[in-house]
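S.K.: coords please:
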Amino acid sequence: MTTFARGKNLALHLAYMGMAGVVDDALARVGLSDVGEQPVGQFSLGMRQRLALARATVHRPAVLLLDEPLNGLDPIAVRDMRTLFRSFAADGMSVMLSSHILGEVEQTADRVIVLSQGKLAAAAQMDALRAAHPHDLEDHLIGLMNGGSSCQN
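M.R.: Down below sits the predicted model:
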């Protein structure tokens, strides 16, 4: 099995997509410009997730859908990823993330959608939820996930 260096990995991905892209810019955006030609096989989990984000965003999609993007990351990497997500949103991308870590959702999201048994239980602005539940937001969200009453803001 061949292990690609970070730039070659992204360039190969772009070639498969039939796209010309600016690999160095994409890598710099996610904080991987300083890893040289280190093989991807030697990357930490956080570095691999950054490379995946570079691959996912190099073509500037309108919507970025992330499933549990912070799992397994240390606190510094979580903070850095949060900053990255906000930068994508500031550039006009709609960033949607799925997470079971409610505290992280509260710190990251502007708007929350709660699903319960495959159905919409709530859709609200995070600020409105915080204002309505200043002392029990986590309990409120868990209640919604367990079939409690919904709110739409």
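S.K.: rest of the way, CA atoms for contacts and neighbours
M.R.: OK.
S.K.: quick one, what contacts residue 144?
M.R.: With contact taken as C-alpha atoms under 8 Å, 6 or more residues apart in numbering, residue 144 is in contact with 114, 115, 116, 121, 122, 150.
S.K.: helix or strand for it, which one?
M.R.: Assigned by DSSP states H and E, residue 144 belongs to helix 137-145.
S.K.: run this one through as well so I can compare:
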Amino acid sequence: MYEKIWNVGNHLHNVKVLRDGQGQLFVSYRQRYNQRVAADEYGPCPYCYGYYPKKILWRHNQKCKFTNAAGSRKRLALESSVLLPKSKEGSTILRRVIESMRNDEISRIVKSDSTILAFGEKLCTKRGHDEEQHNYIRQKLREVGRLLKDLR
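M.R.: Next up, the predicted model:
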């Protein structure tokens, strides 16, 4: 458990470094000394919070002391990406998408709900690089906003 507490502290530091864009990452596994690896190529293990290169995260998961079952590589990568901070460029794309929405009750619900905005951030990181996908993102946000309105 001491190792996990240590890794959680390193994770909090690494999130701050990744958000600010400056500083040094504390990683659990480092590539060879002559190989340089960018900070965005590392990801946290969702079970022990140690930082490993994303390409070999699945290998660590097979030996990780804090996991019970080995999941698929795709699911492991998804769980790891959720622990990373949101990118700042996704925020600007989301802001642009939300500003182009019609000003009605649904858009006010979308703008005021933090969960819908987090969903929009994920859509923007996944599809926001393509201008043609902005309509899709806007449509999905409005659908979730209408769902929330009906639930209320």
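S.K.: what TM-score do we get after superposing?
M.R.: Comparison of the two superposed chains (TM-score structural alignment, normalised by the length of structure 2) gives a TM-score of 0.25, and 77 aligned residues with a C-alpha RMSD of 5.9 Å.
S.K.: quick one on the thing from earlier: got TSV for the contacts of residue 144 of structure 1, with distance to residue 8 of structure 1 too?
M.R.: Formatted as TSV, those follow (distance: C-alpha to C-alpha, whole Å):
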residue	distance to residue 8 of structure 1
114	39
115	39
116	42
121	44
122	43
150	48
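S.K.: please produce a PyMOL select command covering the buried subset of those.
M.R.: Buried residues among the contacts of residue 144 of structure 1 (16 or more other C-alpha atoms under 10 Å), as a PyMOL selection:
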select buried, resi 114+115+121+122+150
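S.K.: got JSON lines for the contacts of residue 144 of structure 1, with distance to residue 49 of structure 1 and secondary structure too?
M.R.: Shown next, in JSON lines, are these (distance: C-alpha to C-alpha, whole Å; DSSP: H, G, I helix; E, B strand; the rest coil):
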{"residue": "114", "distance to residue 49 of structure 1": "25", "secondary structure": "strand"}
{"residue": "115", "distance to residue 49 of structure 1": "25", "secondary structure": "strand"}
{"residue": "116", "distance to residue 49 of structure 1": "28", "secondary structure": "strand"}
{"residue": "121", "distance to residue 49 of structure 1": "30", "secondary structure": "strand"}
{"residue": "122", "distance to residue 49 of structure 1": "29", "secondary structure": "strand"}
{"residue": "150", "distance to residue 49 of structure 1": "34", "secondary structure": "coil"}
